[in-house]
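Novice: I would like to see how this sequence folds:
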Amino acid sequence: MKSLDGRVALVTGGARGIGEAVVRAFVDEGASVVITDVLREEGRALREEIGAAALFCAADVTSEADWASAVAEAEREFGPVSLLVNNAGIVEFGSIEETDPRTFHRVLDVNLVGPWLGMRAVAPSMRRAGGGVILNVSSTAGLMGYASLGAYVASKWGLRGLTKAAALDLARDGIRVCSVHPGPISTPMTAGMDESITVDQPIARFGTPEEVARMAVFLAAEATYSTGSEFVVDGGATTGSMMLAASAD
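Specialist: Next up is the predicted model:
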């Protein structure tokens, strides 16, 4: 028996990158998965490749109506949703003064308001399923600050806090809520980043989407005593600076 047999999952930003890896990993473990994304062509292609275990639903995470439609399609096709991965996100670079209010709000809308809307939309379905697991994909930027990423950092710290509040609100319904904090992962979002940013990490390389997906499977299937918790997949990036440690010897 596979670890997610009979489970119905909804994965946002599921057409590529970490989301695609999570979709594939969940299907491999026996789940039926609804892929949502604004990238229609990529989403449909992934659904065609996977087959009957997947459904693609074009959706913008900032739209309450799109969330309602995605959950309704999931229930109509597969049954009540018991797994939600809030993975969709965007990043904008700029210092506090360089970032205009419209950009700041847009980042928060996608990265923070979107997951909040998703949890609201999926909670009744999870109750019908008898419980569930929500994974909010934050970032190491939800654990520490980064220059020129004020909007992104604010959104990911906010998502970390929202996770804890949701874990408390939904515990009575048998719904666990955890946050996942990837470090530098090789995805389209990080395609322009210099590999040198990993030089001071204990594991001095970019991670893969599959490594994050394996964490998601563990949290969905095995971490039955964890809720409101942070799980870091970052090559040790948040442990501190190896360079400073070496200079102190």
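Novice: okay, CA-based contacts and neighbour counts for the rest of this
Specialist: Fine.
Novice: was I right to think Gly118 contacts Ala88?
Specialist: No: assessed by C-alpha atoms under 8 Å, Gly118 is found out of contact with Ala88, at 10.9 Å.
Novice: shared neighbours of these two, anything?
Specialist: Val61 (C-alpha atoms under 8 Å, 6 or more residues apart in numbering).
Novice: neighbouring contacts of the top helix by length along the chain?
Specialist: Across the chain, the longest stretch assigned as helix under DSSP state H is helix 150-170. For helix 150-170, the external contacting residues (C-alpha under 8 Å, 6+ apart) are 90-96, 104-105, 107-108, 111-112, 115-116, 136, 138-139, 141-146, 175-179, 227-230.
Novice: one more, so I can put them side by side:
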Amino acid sequence: MKKLVVITGASSGFGMAMAKQFAADGYPLLLLARRVEKMEEMNLPNTMCRKVDVTDAKAFELAVSEAEAVYGKTDLLVNNAGVMLLGSIEEQDPMEWKKMLDVNVLGVMNGMKIVMNDMKERKSGTIINVSSIAGVQPFGNHAAYCASKYGVTGLTAVARGEMSAHNVRVLSVNPGAVATELLGHTTDPNIIDAYNDWKESVGAVNITADDVATTIKFAYELPQAVSLRQIIITDTMQDA
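Specialist: Okay, here's the model as predicted:
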């Protein structure tokens, strides 16, 4: 049997697409999200689904330990869970800032902390953090979201430096605009409409969650000695 893959935010979007692709190739999976029924509906083989909020470090660690007891040690952790609540600094509710920082940054750090020591001891393993193109360049109405995703990009680079001597890969994947449920988190309908209008105007509507999942799986399945440190993936027609 292949080695254990852990995916957070697996109830939709990139996470669900990754789950299906890895399962199709025979990987045992631990899928984590708050909507456990969505993961269970996929009915994937050799898969454990657990209702976990990544901001709950204890529940996160317990789920990983439970899966490892069945499938062996985690070889790949994909920190994919995230929220996107767009808004301007002067008008957005600060609680939305906090939610994004808690989930998008601290949730990723919780996951890394759970698996890093064991991967160092085994001198093998891969951590892939799903950031965003908004983690490498600014966008209007994205201030707090950019702050969270720049944070993911930065902490990934720091962790890579700490883990590379132990033959552990730490990668960031930075997708551009892709049609997923993520935009639906935003509470301002005017911002949602403007975002969709922008996507249509530049033609950035063809890239899919499956495309991003395929890219992540490719990066993982390269030899352990090969590290695609940072991958920016967008629709060809997205020019910003």
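Novice: so after superposing, what's the score?
Specialist: Remark: TM-score between the superposed chains equals 0.88 [TM-score structural alignment, normalised by the length of structure 2]; 231 aligned residues with a C-alpha RMSD of 2.0 Å.
Novice: thinking again about what came up before, what range does the longest helix of structure 1 cover in structure 2?
Specialist: Counting by TM-score structural alignment, helix 150-170 of structure 1 falls onto residues 143-163 of structure 2.
Novice: how big's the offset between the matching stretch and structure 1?
Specialist: Once the two models are superposed, stretch 143-163 of structure 2 sits on average 0.7 Å from its counterpart in structure 1 (mean C-alpha distance after the TM-score superposition for structure 1).
Novice: got a list of what the aligned partner of Pro28 of structure 2 in structure 1 touches?
Specialist: Aligned by TM-score structural alignment, Pro28 of structure 2 pairs with Ser32 of structure 1. For Ser32 of structure 1, the contact set (C-alpha under 8 Å, 6+ apart) comprises Gly6, Arg7, Val8, Ala9, Phe26, Ala53, Ala54, Phe78.
Novice: for these, give me a markdown table that also has secondary structure and neighbour count.
Specialist: Shown next, in a markdown table, are the contacts of Ser32 of structure 1 (DSSP: H, G, I helix; E, B strand; the rest coil; neighbours: other C-alpha atoms under 10 Å):
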| residue | secondary structure | neighbour count |
| --- | --- | --- |
| Gly6 | coil | 14 |
| Arg7 | coil | 23 |
| Val8 | strand | 28 |
| Ala9 | strand | 30 |
| Phe26 | helix | 29 |
| Ala53 | coil | 18 |
| Ala54 | strand | 26 |
| Phe78 | coil | 20 |
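Novice: for those, which one is nearest Glu210 of structure 1?
Specialist: Phe26 (11.2 Å; C-alpha to C-alpha).
Novice: for the closest one, give me its contacts.
Specialist: By C-alpha under 8 Å, 6+ apart, the contact list for Phe26 of structure 1 reads Leu4, Ala9, Ser32, Val33, Val217.
Novice: can you lay out those as JSON lines showing secondary structure?
Specialist: Formatted as JSON lines, the contacts of Phe26 of structure 1 follow (DSSP: H, G, I helix; E, B strand; the rest coil):
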{"residue": "Leu4", "secondary structure": "coil"}
{"residue": "Ala9", "secondary structure": "strand"}
{"residue": "Ser32", "secondary structure": "strand"}
{"residue": "Val33", "secondary structure": "strand"}
{"residue": "Val217", "secondary structure": "helix"}
